[in-house]
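Novice: Sequence and computational prediction follow.
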Amino acid sequence: MSVADLYTFAWRHAAKVPEPVLRAAGTLAADAVWLRRGAGVRRLESNYARVRPDLDARAVRRLAREGMRRYLRYFREAFTLQALSPEQVTARVRAEGIEHVQPTTQAGGSAVLALGHLGNWDLAGAWATPHLAPVLTVAERLEPPQLYAEFVAFRRAIGIDVLGLGDDGVFRDLVRGAADGPRLLPLLSDRDLTATGVEVDLCGHRARVAAGPAALALAADAPLVPVGIRHERLRGERRRRAGSAWGIVIRFHEPVPRPDGVDRREQIATMTQGWVDALGAFLGTHTADWHMLQKVFVSDLDPERYARTRAEAGEV
């Protein structure tokens, strides 16, 4: 059975399994992966150590265990999300700082959301479409193509419209989508090792993230709103309505100011650092919700390859 077949099977059958059973199985699988301490877990620990210099190695190791549990929780929730009722989705989500985005969408405008790989962004999107504005985003083209098609079908089923990363005219389509508001345009942007990325300071370390949120906000004349998403345990009546022990909190931060008197490249760099500052502060408090099992900090990259990336970007 291929990876795509496994995902398809999970999307079609996971919702038939009682939630406590799925929760226990997810925790068991996460702990097993954590105990093996493969490359992904070691990278997660390394990333956590950089954003939490106050922790010793043992504490980072424990934090990574919780991080893996939350990462597997994201997949477990994704596989059952299509089967949830609107009332269950509403009960699983709590929004903070909604005043930073709601006036824009209520006036018929669009907002660009800068996201990290935090919490459950698919659940956030399923909630946002009926409560704030239709969601339009970009998804990486996964291999094999069948797997990508499954992810696109899944996200469209929960109310998220998807464009393929790297497709011709995708940035133009995002700008058009923003103009055809109200709309939310969330972009997962906390890792971008291409020549189009921007080098920033993340929690006191150099990292390379995507320029897309700032560039799109400028091109679409839309506010750039950093967003943090974290898990929270549900109790009482809300837990009963949600049909789950866990939900999420979506934190909308204040829009990033747009600098004047500088060229577009400098505007993008400054605004990108602005939303990364919000991300860094969020990571310091909610580290285990960051599902980053890949290299993001410059010091972890191959020096020669990164030098070529910077040269292609005209940075050296």
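Specialist: Perfect, I can see it now.

Novice: contacts, neighbours, all on C-alpha from now
Specialist: Noted.

Novice: What's the local residue count around the nearest residue to residue 287 once chain neighbours are set aside?
Specialist: Nearest non-adjacent residue to residue 287, counting by C-alpha to C-alpha, 6 or more residues apart in numbering: residue 48, 6.8 Å away. Residue 48: 24 surrounding residues under other C-alpha atoms under 10 Å.

Novice: Tell me which helix or strand comes right after whichever helix or strand residue 48 is part of.
Specialist: Per DSSP states H and E: residue 48 is located in helix 39-51. Downstream of helix 39-51, the next assigned helix or strand under DSSP H and E is helix 57-80.

Novice: List the contacts of that following helix.
Specialist: Contacts with helix 57-80, where a contact means C-alpha atoms under 8 Å, 6 or more residues apart in numbering, come from 10-12, 14-15, 22-23, 26-27, 29-31, 33-34, 41, 44-45, 48-49, 119-120, 122-123, 231, 287-291.

Novice: Apply 7 Å and report the result again.
Specialist: Helix 57-80 is touched from outside by 10-11, 14-15, 26-27, 30-31, 34, 44-45, 48-49, 119-120, 288-289, 291, with contacts defined as C-alpha atoms under 7 Å, 6 or more residues apart in numbering.

Novice: Identify those among the residues you listed that sit within helices.
Specialist: Cross-referencing these against helices under DSSP state H gives 10-11, 26-27, 30-31, 34, 44-45, 48-49.

Novice: can you name the two of those that are farthest apart?
Specialist: 11 and 49 (34.0 Å; C-alpha to C-alpha).

Novice: Residue 247 reaches residue 232, doesn't it?
Specialist: Yes: Residue 247 lies in contact with residue 232 (C-alpha atoms under 7 Å); the separation is 5.4 Å.

Novice: And these two? Which one has more around it.
Specialist: residue 247 (27 against 15).

Novice: hold the first one in mind and look at this next one:
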Amino acid sequence: MTSLSERLSAFGYLTAWRLAGWMPRSAGSALFSLGADLAVRRDGGGVRQLRRNLQRVVPQADGKELDELTRRAMRSYARYWLETFRMPSTDQGEIRGKVIATGAENVDAALAEGNGAVIALPHTGNWDAAGVWLAGHTGGFTTVVERLKPESLYRRFVAYRESLGFEIVPLTGDSSSMRVLLSRLRENKVVCLVGDRDLSGSGVPVKFFGEQARLPMGPARLAATTGAALIPAGCWFTEDGWEVRMHPRIRVTNRAEVPAATQALADIFAADIAAHPADWHMLQKFWPADLEAAEQLSASEAS
């Protein structure tokens, strides 16, 4: 049964979708930036967690610098949502024309080998804009999305991304999504996965900005199983568009190499995030130390 909060959330998203597509870009940008600034002033849980995450990325920043970085990161996050809501009404050729893509030859070389490519990237910049470029370059790709609630909101996001040329596979918690991805790679196609959040709780331990974290094993495991090229990618905003970088492939030939390959992914993600920290949209608890602290606080409050 759909809860009241889920229904309100869906109503908010769908309303923003309509309004953002209707209003001029300049007005939408001003409105969403104002919303980001108000969120920073309210200092809710997501903003506080974003600030803690960014503190690990730029440990040398003092309090004032960290506050400014958090404000810019929230504005970047708001820009992502504004662009998401406006993208269905924007010509895809116009979107691709504003993407600066480097490293495309790494994807081309992988497909020339005939075993497909697994592109893994973090929650940075606008991955939908990057996906529009990738779909235009390769003829399409397959990705996995979390099954949102309520169902109406999930269907809206699926329809949106399918309209951009993405094949969407729902994250179901069983092996069905993995089977689809394996099939696509064996057909010499591209699979694109956001790889910096471990939603399963069984990810690979890695060092990330000097502290233990977990990343999903899916990208490296898919590459090891199929022989596909594992290609790290990053994306971030430019003044009037986006930049996408496809790094050289990470070699992973068997499952024993999955932990090392995942650590190599973490290292490349960290380097790109450190270069563009305001464009990393991580408002959730990411490091196990934060998750454990939250669990201990809940336990103490319950006792």
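Specialist: Done, it's in. Quick caveat: nothing in here was measured; it's all calculated off a predicted structure.

Novice: where does the TM-score land?
Specialist: Here the superposed chains carry a TM-score of 0.90, computed using TM-score structural alignment, normalised by the length of the second structure; 289 aligned residues with a C-alpha RMSD of 1.9 Å.

Novice: What angle do helix 57-80 and the helix holding residue 48 of the first structure make with each other?
Specialist: With axes from the mean of the first three to the mean of the last three C-alpha atoms, to 10 degrees defining the directions, helix 39-51 of the first structure sits at 120 degrees from helix 57-80.

Novice: which other residues reach helix 39-51 of the first structure?
Specialist: Here helix 39-51 of the first structure has contacts from 34, 60-61, 64, 203, 283-284, 287, 292-295, using C-alpha under 7 Å, 6+ apart.

Novice: which residues of the second structure does that helix align to?
Specialist: Aligned by TM-score structural alignment, helix 39-51 of the first structure falls on residues 45-57 of the second structure.

Novice: what's the helix or strand for the equivalent of residue 219 of the second structure over in the first structure?
Specialist: Alignment note (TM-score structural alignment): residue 219 of the second structure maps to residue 213 of the first structure. Residue 213 of the first structure is part of helix 212-220, with elements assigned from DSSP H and E.

Novice: what's the answer for residue 235 of the second structure, then?
Specialist: With DSSP H and E as the criterion, residue 235 of the second structure is inside strand 229-237.

Novice: which residue numbers in the first structure go with that strand?
Specialist: Using TM-score structural alignment, strand 229-237 of the second structure pairs with 223-231 in the first structure.

Novice: Residue nearest the middle of the first structure, spatially speaking?
Specialist: residue 117 (3.2 Å; C-alpha atoms, centre = their mean).

Novice: thought it was touching residue 187?
Specialist: No: if you go by C-alpha under 7 Å, residue 117 of the first structure and residue 187 don't touch, sitting 9.9 Å apart.

Novice: Show me the strands in the stretch 201-303 of the second structure, by range?
Specialist: Counting by DSSP state E, counting those that start in this stretch, the stretch 201-303 of the second structure has strands at residues 204-208, 211-215, 229-237, 242-246.

Novice: Single out the most deeply packed of the ones you listed.
Specialist: Comparing those by mean neighbour count (mean count of other C-alpha atoms under 10 Å), strand 229-237 ranks first with a mean of 26.

Novice: Would you mind getting the average deviation of that strand from the first structure?
Specialist: With mean C-alpha distance after the TM-score superposition for the first structure, strand 229-237 of the second structure departs from the first structure by a mean of 0.6 Å once superposed.

Novice: could you say what helices and strands that strand packs with?
Specialist: Applying 3 or more C-alpha pairs under 7 Å, 6 or more residues apart in numbering; DSSP states H and E, we find strand 229-237 of the second structure packed against strand 117-121, helix 218-226, strand 242-246.

Novice: how far is the second one from where the chain is centred?
Specialist: This points to helix 218-226 of the second structure. 19 Å (C-alpha atoms, centre = their mean, to the nearest Å).

Novice: mean deviation of that helix from the first structure?
Specialist: Averaged out, helix 218-226 of the second structure is 1.1 Å away (mean C-alpha distance after the TM-score superposition for the first structure).

Novice: ok, back up a step: tell me the contacts of the residue nearest to the centre of the first structure?
Specialist: For residue 117 of the first structure, the contact set (C-alpha under 7 Å, 6+ apart) comprises 188, 290-292.

Novice: redo that, cut-off 10 Å
Specialist: 71, 187-191, 228-229, 289-293 (C-alpha atoms under 10 Å, 6 or more residues apart in numbering).

Novice: again, but for residue 193 of the first structure
Specialist: 199, 207-210, 295-298, 301, 305-306, 309-310.

Novice: hmm, back to that, any chance of a markdown table for the ones in helices among the contacts of helix 57-80 of the first structure, columns distance to residue 106 of the first structure?
Specialist: Below are these laid out as a markdown table (distance: C-alpha to C-alpha, whole Å):
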| residue | distance to residue 106 of the first structure |
| --- | --- |
| 10 | 37 |
| 11 | 34 |
| 26 | 39 |
| 27 | 40 |
| 30 | 41 |
| 31 | 44 |
| 34 | 44 |
| 44 | 39 |
| 45 | 41 |
| 48 | 38 |
| 49 | 41 |
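
Novice: hmm, back to that, mutual contacts of residue 247 and residue 232 of the first structure, please.
Specialist: With C-alpha under 10 Å, 6+ apart as the test, residue 247 of the first structure and residue 232 both reach 92-94, 119.

Novice: Make CSV from these and add distance to residue 159 of the first structure and neighbour count to it.
Specialist: Formatted as CSV, these follow (distance: C-alpha to C-alpha, whole Å; neighbours: other C-alpha atoms under 10 Å):
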residue, distance to residue 159 of the first structure, neighbour count
92, 16, 25
93, 15, 22
94, 18, 16
119, 18, 27
